[in-house]
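A.B. asks: sequence and predicted structure below; questions after.
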Amino acid sequence: MQYPNVHLATFIDRPNRFIAHCQLVDTGEVVTTHVKNTGRTTILQPGVTTALVHNDNPNRKTQYDLVAAKKYDRQWINIDSQAPNKIVKTGLESNYVKLPGIQAVAEVNPETTYRDSRLDFAGSDNLARPFFVEVKGVTLINEGIAAFPDAPTTRGLKHVQTLEKAIDDGYLAYLLFVIQTKGIKKVTIDRDIFNELAVEIEKAQKKGVHVIAYDCQVEPGTLELDQPVPFDLSQLFVSDGLPSSIGK
């Protein structure tokens, strides 16, 4: 996917989950920008280079969206929490995303209610077998390892439990992690942050839920789904120790 009207800026601070202050590289102007990720987003530290998308809509409170940041000024990480679903939808429709046990996807429908949850995608394959896919974006990385989540997520836990129920009801079920950067060897669950999720995913895998992951090619103005990355629950994730960006 492409972002229009991208400007590089230096991150200054983030007063709350929704906005940040950044200084535009080309003009030096300090602007208030909407942060397209309400999580801790530890990559956003003072002095980090960011990518902002300019929007001329006069009804908006801010004219910019913060969509990516360059960790240690070396590696671009997309932090747009809405982007993974967009690129996965394209990947499913084109059969670029390979779902284990499925030869070809025939139909994809986003945002489908199942039982008491709303899952990201429902669809069917070329044999008319129904499936569900739940997508999770991953922005927490260190030393070539990516981890989810960056904060406890009861919603994410419920989604995994719903996928287990789908297996019981005869559906194929997939948990898909989109690593919003490149250069990752494995993806895992950060047990220090939310061990309960790791325990539930292990249970789900034994029940038949497939857990897969893809990395992305990332530039300031682009995000493209790229290659499969191994998911390994046994992989230890060691935090880089960066604090939450919120309130900085």
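C.D. replies: Sure thing, it's come through. Numbers count the residues shown, from 1 in each chain.
A.B. asks: okay, CA-based contacts and neighbour counts for the rest of this
C.D. replies: Fine.
A.B. asks: now residue 25: closest residue in space that isn't a chain neighbour?
C.D. replies: Nearest non-adjacent residue to residue 25, counting by C-alpha to C-alpha, 6 or more residues apart in numbering: residue 9, 5.0 Å away.
A.B. asks: after the helix or strand where that neighbour lies, next one along is what?
C.D. replies: Applying DSSP states H and E as the criterion places residue 9 in strand 6-13. The C-terminal neighbour of strand 6-13 among helices and strands, as given by DSSP H and E, is strand 19-24.
A.B. asks: what about that following strand, distance to the chain center?
C.D. replies: 22 Å (C-alpha atoms, centre = their mean, to the nearest Å).
A.B. asks: do stretch 54-63 as well
C.D. replies: With C-alpha atoms, centre = their mean as the basis, stretch 54-63 stands 24 Å off its chain's centre.
A.B. asks: for that stretch, buried residues please.
C.D. replies: Using 16 or more other C-alpha atoms under 10 Å as the test for burial, stretch 54-63 gives 54, 62, 63.
A.B. asks: could I get those as a markdown table with secondary structure?
C.D. replies: Below are the buried residues of stretch 54-63 laid out as a markdown table (DSSP: H, G, I helix; E, B strand; the rest coil):
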| residue | secondary structure |
| --- | --- |
| 54 | strand |
| 62 | coil |
| 63 | coil |
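A.B. asks: in CSV: the residues you listed, plus distance to residue 135.
C.D. replies: Shown next, in CSV, are those (distance: C-alpha to C-alpha, whole Å):
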residue, distance to residue 135
54, 27
62, 28
63, 28
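A.B. asks: nearest to residue 222, of the residues you listed?
C.D. replies: Set against residue 222, the nearest of the buried residues of stretch 54-63 by C-alpha to C-alpha is residue 54 (14.4 Å).
A.B. asks: surely the closest one meets residue 64?
C.D. replies: Yes - in this structure, residue 54 is within contact of residue 64 by C-alpha atoms under 8 Å, at 4.6 Å.
A.B. asks: one more to weigh against that first structure:
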Amino acid sequence: MKFAHPLIPGILVQRYKRFLADVTLADGVTITASCPNTGSMLGLTTPGSRVWLSESDSPTRKYRHTWEMIEADLGQGPHLVGINSGRPNGLVTEAIQQGLIPELAGYGSLRREVKYGVNSRIDVLLSGGKGPHNCYVEVKNVHLMRNAGEAEFPDSKTDRGAKHLRELASMVEEGHRAVMVFLVQRSDAEQFSVAADIDPAYAAAFQTAAASGVEMLCYRCRLSPSEITVEKRLEIQI
């Protein structure tokens, strides 16, 4: 996925009210940007960090800038981390269409945000494959890393995430295929695990869903201020 325009660098002043961040730009002006992330962003909100913003020219937007990435260093050099949790659905869709996720290849139809389950929408619905059944694909953004090389999810308690796993399991019970895709928006990850200490209920739901036949996939992205690309499957530590 290429950005319409290269991202704008700045220095993080603070993140506050969950959805806002103050950033000082290269010209010394401090602006308020939207922060499209509902999680804690553990380890990714340190004042003084380098960040990158996208900019919209829409006259109806209250905040023109959106926080997209931050530079983080766990002792192995700085790496870009994508914090915009609205990006992964589009990135996974693009990767499927480009054949970059072979486990999800072979379907003739791809639809996004389709209603299913109990008052939910599946991120990606694949159909028209070799069999008569659909493939339900849920996507989660991953940016947490507490130990070098190990990406984790979630970074805060997520009842909604556990609900999604249960609904995927119900699709398997109905005879469909269900896949949970964890998309790691940082290139320094070499493996993935569930952060059971942060949310034991989600970890339990993960184990139950996997035992019920929900497939678990994790892919890592390559990031730059001009583009994000899905590049590599990671091992999931269970």
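C.D. replies: Everything's here; your move. Note that this is a predicted model, so its numbers are computed, not measured.
A.B. asks: can you give me the TM-score here?
C.D. replies: Laid over one another, the chains give 0.92 as their TM-score (TM-score structural alignment, normalised by the length of structure 2), with 230 aligned residues with a C-alpha RMSD of 1.5 Å.
A.B. asks: give me the number of residues near the residue nearest to residue 25 of structure 1?
C.D. replies: Residue 9 of structure 1 has 25 neighbouring residues, counting by other C-alpha atoms under 10 Å.
A.B. asks: that one is in contact with residue 22, isn't it?
C.D. replies: Yes - counting by C-alpha under 8 Å, residue 9 of structure 1 touches residue 22, with 5.8 Å between them.
A.B. asks: wasn't residue 57 of structure 2 part of a strand?
C.D. replies: No - counting by three-state DSSP, residue 57 of structure 2 is located in no strand; its state is coil.
A.B. asks: list the contacts of the closest residue in space to it that isn't next to it in sequence.
C.D. replies: In this structure, residue 57 of structure 2 finds its nearest non-sequential neighbour in residue 64, 6.8 Å apart by C-alpha to C-alpha, 6+ apart. Counting by C-alpha atoms under 8 Å, 6 or more residues apart in numbering, residue 64 of structure 2 touches 33, 55, 56, 57, 58.
A.B. asks: ok, residue 64 of structure 2 to residue 55 of structure 2 distance?
C.D. replies: As judged by C-alpha to C-alpha, to the nearest Å, residue 64 of structure 2 and residue 55 of structure 2 stand 6 Å apart.
A.B. asks: where do the contact lists of the two overlap?
C.D. replies: With C-alpha under 8 Å, 6+ apart, residue 64 of structure 2 and residue 55 have no common neighbours.
A.B. asks: just give me the residue right at the centre of structure 2.
C.D. replies: Nearest to the mean C-alpha position of structure 2, by C-alpha atoms, centre = their mean, lies residue 141 at 1.5 Å.
A.B. asks: quick check: the lengthiest helix in structure 2 aligns to which part of structure 1?
C.D. replies: Across structure 2, the longest stretch assigned as helix under DSSP state H is helix 159-173. On structure 1, the counterpart of helix 159-173 of structure 2 by TM-score structural alignment is residues 154-168.
A.B. asks: can you mark which positions in the matching stretch are buried?
C.D. replies: Those would be 157, 159, 160, 161, 162, 163, 164, 165, 166, 167, for stretch 154-168 of structure 1 by 16+ other C-alpha under 10 Å.
A.B. asks: do the same with stretch 165-184 of structure 1
C.D. replies: Quick answer for stretch 165-184 of structure 1 (16+ other C-alpha under 10 Å): 165-167, 171-184.
A.B. asks: how about the nearest residue to residue 82 of structure 1, chain neighbours excluded?
C.D. replies: Nearest non-adjacent residue to residue 82 of structure 1, counting by C-alpha to C-alpha, 6+ apart: residue 36, 7.6 Å away.
A.B. asks: surely that neighbour is in contact with residue 79?
C.D. replies: Yes - counting by C-alpha under 8 Å, residue 79 is a contact partner of residue 36 of structure 1 at 6.8 Å.
A.B. asks: who's more crowded, those two?
C.D. replies: Neighbour count, other C-alpha under 10 Å: between residue 36 of structure 1 and residue 79, residue 79 has more, with 27 against 19.
A.B. asks: for the more buried one, give me its contacts.
C.D. replies: Going by C-alpha under 8 Å, 6+ apart, residue 79 of structure 1 touches 36, 37, 41, 67, 68, 69, 139, 180.
A.B. asks: look up how far residue 14 of structure 1 lies from the second one.
C.D. replies: Noted for residue 37 of structure 1: a distance of 12 Å to residue 14 of structure 1, by C-alpha to C-alpha.
A.B. asks: okay, those two: which has more neighbours?
C.D. replies: When residue 37 of structure 1 is set against residue 14 and neighbours are counted by other C-alpha under 10 Å, the residue ahead is residue 14, at 23 against 17.
A.B. asks: who's in contact with the match of helix 159-173 of structure 2?
C.D. replies: 114-115, 117, 119, 132, 134, 172-175, 196-197, 200-201, 204, 207-209.
A.B. asks: can you flag the buried ones in these?
C.D. replies: Neighbour-count burial (16+ other C-alpha under 10 Å) is assigned, among these, to 119, 132, 134, 172-175, 197, 200-201, 204, 208-209.
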